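**Q** Below: sequence and its predicted model.
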Amino acid sequence: MKTSALKYFRWISYLEGTSFLFLLCIAMPLKYIGDRPEAVSVTGGIHGLLFSLYLIGIVIMAILFRWKALRIVGAVIAAFLPLGPFVFERRLKAGA
């Protein structure tokens, strides 16, 4: 159970981080420079779903692995930083 939860969380972390970077680096410029607002509408919806799954994953991981409050806060803050989920996932993998 713990191994599959960790694998799920790592995948969601990667997908959420990727969708955030795609939103910031591709969809937003397309909206404001290329006058294509639909890029943000589609990407934003996908990112919103992945962000929600990431937060649910944090709750599951915190319960299963008995994370301390500082790690939980770090995971949530990582979701709001462009490369945060990648850094957090890497630290989690390293056992920090």
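**A** In hand now; what should we look at? As the structure is a prediction and not an experimental result, all values here were calculated from the model.

**Q** For the rest of this, base every contact and every neighbour count on C-alpha atoms.
**A** Noted.

**Q** Next up, the contacts around the residue positioned nearest the centre of the chain.
**A** For the chain, the residue sitting closest to the mean C-alpha position, by C-alpha atoms, centre = their mean, is residue 16 at 3.3 Å. If a contact means C-alpha atoms under 8 Å, 6 or more residues apart in numbering, then residue 16 has 47, 50-51, 54, 79, 85 as its contacts.

**Q** a markdown table for those, including secondary structure?
**A** Compiled in a markdown table, the contacts of residue 16 are given as follows (DSSP: H, G, I helix; E, B strand; the rest coil):
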| residue | secondary structure |
| --- | --- |
| 47 | helix |
| 50 | helix |
| 51 | helix |
| 54 | helix |
| 79 | helix |
| 85 | helix |
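
**Q** and the comparison structure, right after this:
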Amino acid sequence: MAADTTTLAPRTAGALARYRVLAYVVGVMLLVLVAVAIPLKYAAGVPEVSAIVSPIHGLFYVVYLVTAFDLALKARFTAKGTVLVLLAGVIPFVSFVAERRVTARVRAGQPL
């Protein structure tokens, strides 16, 4: 069984919580962008949704990068693990999978 977040250093636990929230927000925004906004723009000629969702996703992705990098430093990720986690926010559904794996490994104290 994985260790509880209470066994993590407070700084790491906080970084993990922030990362988890942003991973879900970025994942949902990317799905909205890819499944709703882009089809509306190109198939239905409604570019307004994409014009709103795209910058919001971009902003959240930048915040995700900062939080993921902060977690990588505090949990001592490898360079490869850090890059993979940072890229997880640009491929639909991958941020959800990455969040689960990162959370499990950080809580277990395993390297990423």
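**A** Looks like it arrived, so ask away. It should be emphasised that the depicted structure is a prediction, and the values quoted were computed from it without experimental measurement.

**Q** follow-up on the earlier one: identify the residue of the second structure aligned to the residue nearest to the centre of the first structure.
**A** Under the alignment defined by TM-score structural alignment, residue 16 of the first structure corresponds to residue 26 in the second structure.

**Q** right, and the helix or strand after the helix or strand harbouring that match?
**A** For residue 26 of the second structure, the host element (DSSP states H and E) is helix 10-32. Tracing the chain past helix 10-32 of the second structure, the next element assigned as helix or strand by DSSP H and E is helix 38-43.

**Q** Contacts for that next one next, please.
**A** Taking contacts as C-alpha under 8 Å, 6+ apart, the residues outside helix 38-43 of the second structure that touch it are 46-50.

**Q** cool, and stretch 55-69 of the first structure?
**A** The set of residues external to stretch 55-69 of the first structure that reach it, using C-alpha under 8 Å, 6+ apart, is 2, 5-6, 8-9, 12, 72, 75-76.

**Q** Against the centre of the first structure, work out the most remote residue.
**A** Checked over the first structure using C-alpha atoms, centre = their mean: the farthest-from-centre residue is residue 35, at 26.9 Å.

**Q** Residue 17 of the first structure: what's its closest spatial neighbour, skipping adjacent residues?
**A** Spatial nearest neighbour of residue 17 of the first structure, excluding adjacent residues (C-alpha to C-alpha, 6 or more residues apart in numbering): residue 85 at 5.4 Å.

**Q** from memory that neighbour sits against residue 74, does it?
**A** No. Contact criterion C-alpha atoms under 8 Å: residue 85 of the first structure and residue 74 do not qualify, at 9.8 Å.

**Q** With neighbour numbers in mind, choose between the two.
**A** residue 85 (27 against 13; other C-alpha atoms under 10 Å).

**Q** how about that one, what's its partner in the second structure?
**A** Residue 85 of the first structure maps onto residue 95 in the second structure when the alignment is built from TM-score structural alignment.
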